[in-house]
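# just a sequence and a predicted model for now, questions to come.
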Amino acid sequence: MTSTQRWPEQGWALLQILLVVSFSQAEEPVCRRRGDPENPQLFKDGDIMLGGIFSFHSSWKDREDTYMHKPLLLQCTSLNFRGFQFAQAMLFAIEEINNSTDLLPGITLGYKMYDACGSIATGVRVALALANGNEVVSGPSEAPCTRPAQVQAIMGETSSSPCMAIATVIGPFHIPLVSHFATCACLSDKTKYPSFLRTIPSDLYQSRALAHLVKHFGWTWVGAIRTNDDYGNNGMATFTETAQQLGICLEYSISFFRTDPPDKIQKMVDIIKASTSKVIVAFLSHMDMDVLIHELSQHNLTGYQWVGSEGWIFDSQTAEMDRHHILDGAIGLSIPKAHVSGMREFMLNVKPLNSTSKELFTEFWETLFSCKFKQSKSSTGNQRKCTGHEDVSGVQNSYTDMSLMPIFNNVYKGVYAVAHALHNILNCNETCNNTVQLDPFTILEHIKKIQFKTKEGDEVYFNEYGDPAAKYEIINWQPTENGIVDFVTVGLHDASLPVDKQLNLQNKSLIWAQNSQQVPLSVCSEKCPPGTRKVLQKGKPVCCYDCLRCAEGEISNITDSITCVRCEPEFWSNERRDACVKKEAEFLSYEEIMGALLTAASLFGTCMTAAVAFIFFRYRQTPIVRANNSELSFLLLFSLTLCFLCSLTFIGRPSEWSCMLRHTAFGITFVLCISCVLGKTIVVLMAFRATLPGSNMMKWFGPVQQKLSVLGFTLIQVIICILWLSISPPFPFKNFKEFKDKIILECALGSPVGFWAVLGYIGLLAMLCFILAFLARKLPDNFNEAKFITFSMLIFCAVWITFIPAYVSSPGKFSVAVEIFAILASSFGLLICIFIPKCYIILLKPEKNTKKNMMGKGVPKSS
């Protein structure tokens, strides 16, 4: 909570402390009290004394010090019913303990309660009064400045900043200071505040809880207002740190104090007006919130969603001041509701005439009932006279309002914590040991270790930082029909649970700003949908960004993704870029048109070859068949059949066996085919030479030699293929580089040397065959087929020469199609050029298929 510190009175307090220190260091044998005596506002004697510091007044009269004479004490004004309630809660606990036979039997607790007046300096001064007392101690034979403390523990103060100052001053004396409402996380530092304890959780937990609450509702763009003191500054610092970790950005963060000049508060209002965020996190005390509401009401600044700290979120007095419904729908954290049986009745049973502190109770009674016990001459006569017997329960104001019962319970628990520590120190059973010498340090150590339950079942203990367990209720301001705000508990927050389970919202309907049922939206930029990524806007916070579509092959499948993830090689992004879909596998299949046409061409060539073989077999005894080495012809037809069929191994999904088979079968069958053609060419040349006088060349190239030559040429290719398959065979390969959105299923060559060796050997035989056929091209037509072989080899070489660049440049399945086309074209070229003319003569010109015709004009003349 906050305080109303001002520099002049702070300086005066510091001056007083320095005077005390300087005089105590003098060699004067007498210990004298310096300064004016401090008399408690509430006092009762007892065996053990407890101190209390509460702000019975909330402000003081302004004054101008000339520093020509000693400044007077602050003149407190504005009676604070809240401070009076806290004091009554302490009185109730003390009376209950004194009347108990179980706790501190035979021991009575007394008290001294002072008014801090909302001032840090006054709080420090009365704390020193509680420690020292007002008695004058003198005498050179005495140890004047080492007397026991006047009180064994101090209850209070309500705000964080006064507690920090008081704890700093009394800390060296180890006097326990137990606060009921000072929540600054800084007070958990035991090196600075060793004697400070509290019955309210530290703001460390509240600030984190507020950040998680904001994140829960998706608010990433918020404004922040805090009280300019230790409570607000420390609490907001923790909130900001946690908010940044959760991805929440603050559009602005403003600090102010209720005594700030009007122009500063106006500037704060202007910042709120100019902002785009619709959620405001307010870490304020209820007194600062009252000032802020008044200012916002003048500008009619409604429609903002307020998120509040416990300092004001469940304060009914703040709700009463919000006549313009600025805070309707506010949500925030509060101390869990509590009930202390008998406390409400005790507070309402106030009798000023029976009180020993007549001055304070008189002022309280006159303020509560707007009356006067003594009418002054200057009074207008409209103010009625107090009787002292008015009915407190019939008044509706902040004193009779018990909405702060959780804080009253904290005062109650603090008194009981001290009482239990005293009970343990005095070894109380049926009676207590009165001979035990009490000292604040021992009491402090026992308070840190106590653990008990109140009569209502609340467990009380302190952790190593002097803090209780952090549990909060989530409160929602829900206005009713009669204009009264209903503080509805809509959830719980328990910091002792795991992080993901701490926030627990109940299934209750929430009311938001302007009585809306919809959760308000407060973001700098709309969420980036799946398929996009966030790109920060230059010079703006991380919550302000643009949404860019993911590139091809990348996706984002979550909202507000900061990066796009590249798909695995076998996958590709869909059109929306929010999922990776499996790439289409592309290969030359039988189902597509190109594959079907090539398959049909292959089968047609096979059937055509079979038909030619059938014709040759049917007319195998005719001269034209016999004249051209029928065995080589049939072997050539067989090899051509294999050539047509091997093209089918190139169609379909590549596999290990198909990749190895397609290239080796192609290489071997084509070598067998070319070897047969080469043998036929040599036969033609040898036959021509054999007709010349004295030539015996045919005996060196007879049928056996022809078969051996074909076998030898083919065997070389078989050896090349075996070496290729043994060292680095072809294998199925997924090509991801050719196309971005497709997978090309192809056969990798394995060893390129093996592949080009196979092709090179075929080309070598083809060139040799072409050269020999070219040399025999002018031989008589009727006797040889050199012209047809030459023409077929010309087609063969042309096809395979054009194949190489076409194969290298064709993408994907088209390279396979080019290879199949080259196989089929060269096969059809051989079949048509060599065998179709013979079939024509056999079937359509049988008169030419005679020995006489074959031996006629085609026989060369001898010279």
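Thanks, I have the structure now. Numbers count the residues shown, from 1 in each chain.
# from now on I want contacts and neighbour counts done on CA atoms only, so please keep to that.
OK.
# can you give me the helices in the stretch 701-850 of the chain?
703-727, 752-775, 786-809, 813-844 (DSSP state H, counting those that start in this stretch).
# and of the ones you listed, who's closest to Trp512?
Of all these, it is helix 813-844 that lies closest to Trp512, at 63.5 Å by Cα to Cα.
# which residues are in contact with whatever helix or strand comes next after that closest one?
Using DSSP states H and E, the helix or strand that follows helix 813-844 in sequence is helix 851-855. Residues from elsewhere that reach helix 851-855 (Cα atoms under 8 Å, 6 or more residues apart in numbering): 623-624, 782-783, 848.
# of all those residues, which comes closest to Arg533?
Closest to Arg533, out of all of those and judged by Cα to Cα, is Ile624, at 79.0 Å.
# how much space between the nearest residue to that closest one once chain neighbours are set aside and Ser561?
Sequence neighbours aside, Asn849 is the residue nearest to Ile624 in space, at 5.9 Å (criterion: Cα to Cα, 6 or more residues apart in numbering). Distance, Asn849 to Ser561, using Cα to Cα, to the nearest Å: 84 Å.
# any idea how many residues pack against the residue nearest to Ile624?
The tally of other residues near Asn849 (other Cα atoms under 10 Å) stands at 18.
# ok, it - contacts?
622-624, 841-842.
# and Tyr193, which helix or strand is it part of?
Counting by DSSP H and E, Tyr193 is part of no helix or strand.
# which residue packs closest to it, ignoring adjacent ones?
Nearest one to Tyr193, counting by Cα to Cα, 6+ apart, is Ala167 at 5.6 Å.
# could I get the contacts of Asn849 as a markdown table with distance to Ala579 and neighbour count?
As requested, the contacts of Asn849 are arranged in a markdown table below (distance: Cα to Cα, whole Å; neighbours: other Cα atoms under 10 Å):
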| residue | distance to Ala579 | neighbour count |
| --- | --- | --- |
| Thr622 | 72 | 16 |
| Pro623 | 73 | 18 |
| Ile624 | 69 | 26 |
| Ile841 | 67 | 14 |
| Ile842 | 67 | 20 |
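# not counting residues beside it along the chain, what's closest to Trp724?
Of all residues not flanking Trp724 in the chain, Gly754 sits nearest, at 5.1 Å (Cα to Cα, 6+ apart).
# what about that neighbour, distance to Thr802?
For Gly754 relative to Thr802 (Cα to Cα), the value is 20 Å.
# do Cys721 as well
Cys721 sits 24 Å away from Thr802, going by Cα to Cα.
# higher neighbour count, the two?
Neighbours were counted for Cys721 and for Thr802 using other Cα under 10 Å; Cys721 has more, 23 against 12.
# what sits against the more buried one?
Residues near Cys721 by Cα under 8 Å, 6+ apart: 664, 667, 754, 758.
# which one of those residues has the most neighbours?
Highest count within those by other Cα under 10 Å belongs to Gly667, 26 neighbours.
# contact partners for the spatially closest residue to that one that is not a sequence neighbour?
Using Cα to Cα, 6+ apart and skipping the chain neighbours, the partner closest in space to Gly667 is Val758 (5.9 Å). Neighbouring residues of Val758 by Cα under 8 Å, 6+ apart: 667, 717, 720-721.
# one more to weigh against that first structure:
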Amino acid sequence: MAVIAGIPSEFLVQAGALLELYRTPQLDFSWISTYHLLDIFHGTLFFSHQNSEIPGFKHFLRTVTPSKYPEDLFLTKYWLYTFSCSLAGTVCGEIHECPPNASLESVTEHKIDTTVMKSTNDLYNAVHLVAHALHDMVLIGEETSSQMAAEHPALLPWQLHPFIKNAHLESSAGEHVSLNENRNCVSRYDIMNFLNFPAGLRLPMKVGEFIPQGLRGQSLMIQEELIEWAFGFTETPHSVCSKSCGPGFMKITQDWKPICCFDCISCPEGEIANQTDSDTCMECPQNEYPNMERNRCLPKMVSFLAHDDPLGMALACTALGFSVITAVVLWVFVKHRDSPIVKANNRALSYVLLLSLLLCFLCSLLFIGRPNTVTCILRQITFGVVFTVAVSAVLAKTITVILAFKALTPGRTMRWLLLSGAPNAVVPICSLIQLIICGVWLGTSPPFVDTDTHSEPRHIIIVCNKGSVPAFYCVLGFLGFLALGTFFLAYQARNLPDTFNEAKFLTFSMLVFCSVWVTFLPVYHSSQGKVMVAVEIFSILASSVGLLGCIFAPKCYVIVLYPERNIKRVKE
């Protein structure tokens, strides 16, 4: 039994028969003038298998004759073209018969150059691959071969699919043959440039190489200076009718025109294109932003309301300045604690209010600097509790003024409430309610450090996320409820006798306080990034200054500059 490359000949016959099922009619070029045909393909590029020289194939071509294969019509036509003769009885007419010793060995080299016919290597490998698959299939199904023969007298192509997919072999040409996941033959290719010379001389020249599956994926190498293009071309032919789109632009096809015609438009804001002729633009990662040319992404700078920032420095200096002023006012009130004006306006509540205002100014410093988990929690909780103490102290002072006026009328209830210090209980009660709200806030969804990558295109802003937004607005809502209640009571007591004229100052201070925080809400929601933090700090400082100035500035004015008025009021 004849064996080719270790495969029995009957398997090669069956493989050839199966491949015949996929054959399509081929064009017959045997009667066309070679010179004119090859002149058309001058300068073209084509792929050719590397190391595709089939051992013994050239010798076979030099020794083959139509008499050995009388059923091969193509060989008969080729013989007629090459020697201008035919075998006896094949062609009628004036064409003479070929001599018995006619052979392709005497034909010029270029007419049988196998590099022109390297596509035969595909058929060569395909036959061997199918033959190996047939061999494996028969070996595996040897026990049920009789049943298979009864059910399927002829092998069907689909039965070979799993065997061909896993087949691996080394052809007699030394080439490893296998199929990839796309059922394509894994190979390396030479890129050849077809050259045609007068008198039918033709020469394929290697100008590059293509590796479909290399270590780094597909790779294509071409030496453009070696390429000889078709007649009439003085430079590399262009495959498009539009100029290439550079980096930073993407292609948009033109309506009613071929796909090779397109317009170049700049990438949208926030996206880049780092390649030539990009079909789409891609977004930069969240921690990067596109450059002006929109062809690459640059890292964003980390930003927050820092102490060395001009805005942060101005707010910090303002907070420290008013803290010092508040401390001085507190010292004045402590020094003149026995003066009539201090006693008349509830000395204990004045101390509580001044201390809470001092803490209000200082708590604004927690909003400046790089946020962390501790400062994010402290800034909101401290702000809510301290301002609650301050507003509730103003509320207690307002109630004290009203009770003092009511105590002048007959009746013991109002006088007892005033002498027992009941208004002072408003401060701990309101503070306790606010502490409960803050405790629920911390227990459910406390504030945490977050990053804002959208407010400023070139910066990553580190901010404090408030966690539970409803809890934050509950804190503000409770403060607003206290402020409005205090303003309403103070407004009702504004026309009391001059001896109790603090009610007018309380009314005006709460009017400033409420105005600041009503303005704060829309401005706060319309700002972004570190400006939002600055707005909150400004609201804290402005409302605290309103309370300090409206309530204590007139008293300090009298105590320091006009002490005789203080004494006169005591005599009265």
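Done, it's in. Note that this is a predicted model, so its numbers are computed, not measured.
# post the TM-score for the overlay when you can.
The TM-score (TM-score structural alignment, normalised by the length of the second structure) is 0.65; 472 aligned residues with a Cα RMSD of 5.4 Å.
# hang on, the earlier thing: now, among the contacts of Val758 of the first structure, which is nearest to Leu794 of the first structure?
The shortest approach to Leu794 of the first structure among those belongs to Gly667, at 19.1 Å (Cα to Cα).
# could you pull out the buried residues of the top helix by length along the second structure?
In the second structure, with assignment by DSSP state H, the single longest helix is helix 373-406. For helix 373-406 of the second structure, a neighbour-count test (16 or more other Cα atoms under 10 Å) marks 375-377, 379-405 as buried.
# likewise stretch 36-43 of the second structure?
So stretch 36-43 of the second structure, judged by 16+ other Cα under 10 Å, has buried residues 38-39, 42-43.
# just put these in CSV and tack on distance to Thr318 of the second structure and secondary structure.
Below are the buried residues of stretch 36-43 of the second structure laid out as CSV (distance: Cα to Cα, whole Å; DSSP: H, G, I helix; E, B strand; the rest coil):
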residue, distance to Thr318 of the second structure, secondary structure
Leu38, 90, helix
Asp39, 89, helix
His42, 84, coil
Gly43, 81, coil
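# next one: the counterpart of Leu358 of the second structure in the first structure from Ser602 of the first structure, what distance?
By TM-score structural alignment, Leu358 of the second structure lines up with Thr641 in the first structure. Noted for Thr641 of the first structure: a distance of 9 Å to Ser602 of the first structure, by Cα to Cα.
# those helices in the stretch 351-500 of the first structure, which residues are they?
So, for the stretch 351-500 of the first structure - with DSSP H, counting those that start in this stretch - the helices run 358-369, 405-425, 440-449.
# quick check: the gap between the aligned residue in the second structure for Ala611 of the first structure and Ala348 of the second structure.
By TM-score structural alignment, Ala611 of the first structure lines up with Val328 in the second structure. Taking Cα to Cα as the criterion, Val328 of the second structure is separated from Ala348 of the second structure by 17 Å.
# same check on Ala15 of the second structure?
108 Å.
# looking at those two, which one has more neighbours?
The neighbour count for Ala15 of the second structure versus Ala348, taken as other Cα under 10 Å, is higher for Ala15 (21 against 14).
# ok, that one - contacts?
127-128, 130-131, 134.
# span of stretch 850-859 of the first structure from start to end?
So stretch 850-859 of the first structure: terminal residues 14 Å apart, Cα to Cα.
# in that stretch, what counts as buried?
So, applying 16+ other Cα under 10 Å, buried residues of stretch 850-859 of the first structure: Met854.
# next: stretch 537-547 of the first structure.
Quick answer for stretch 537-547 of the first structure (16+ other Cα under 10 Å): 542-547.
# now swap in stretch 478-492 of the second structure and tell me
Going by neighbour count (16+ other Cα under 10 Å), the buried part of stretch 478-492 of the second structure is 478-480, 482-491.
# surely Leu548 of the first structure forms part of a strand?
Yes: with DSSP: H, G, I helix; E, B strand; the rest coil as the criterion, Leu548 of the first structure is located in a strand.
# map it onto the second structure.
Under the alignment by TM-score structural alignment, Leu548 of the first structure pairs with Ile265 in the second structure.
# what about that match, neighbour count?
Neighbour number of Ile265 of the second structure under other Cα under 10 Å is 13.
# what distance do you get for it to Pro290 of the second structure?
With distances taken as Cα to Cα, Ile265 of the second structure is found 16 Å from Pro290 of the second structure.
# so what's the aligned residue in the second structure for Asn628 of the first structure up against?
Counting by TM-score structural alignment, Asn628 of the first structure corresponds to Asn345 in the second structure. By Cα under 8 Å, 6+ apart, Asn345 of the second structure lies in contact with 397, 502.
# now do the contacts for the closest residue to Leu19 of the second structure other than its chain neighbours.
The shortest distance from Leu19 of the second structure to any non-neighbouring residue, by Cα to Cα, 6+ apart, is to Val127 (7.5 Å). Val127 of the second structure makes contact with 12, 15-16, 19, according to Cα under 8 Å, 6+ apart.
# mind checking which of these are buried?
12, 15-16.
# and which of those is nearest Val463 of the second structure?
Distance to Val463 of the second structure across these (Cα to Cα) is lowest for Ala15, with 72.0 Å.
# where's the closest one, which helix or strand?
Take DSSP H and E as the rule and Ala15 of the second structure turns out to sit in helix 9-20.
# on that earlier part again, please identify which of the helices of the stretch 351-500 of the first structure is closest to Ser516 of the first structure.
Using Cα to Cα, the helices of the stretch 351-500 of the first structure put helix 405-425 closest to Ser516 of the first structure, at 29.3 Å.
# output the contacting helices and strands for that closest one.
helix 81-98, strand 153-155, strand 177-179, helix 440-449 (3 or more Cα pairs under 8 Å, 6 or more residues apart in numbering; DSSP states H and E).
# pull up the gap between Phe604 of the first structure and Leu642 of the first structure, please.
Phe604 of the first structure sits 13 Å away from Leu642 of the first structure, taking Cα to Cα as the criterion.
# okay, these two: which has more neighbours?
Leu642 (21 against 13).
# contacts only, for the nearest residue to that one once chain neighbours are set aside.
Spatial nearest neighbour of Leu642 of the first structure, chain neighbours left out: Thr669 (6.1 Å); criterion: Cα to Cα, 6+ apart. For Thr669 of the first structure, the contact set (Cα under 8 Å, 6+ apart) comprises 639-640, 642-643.
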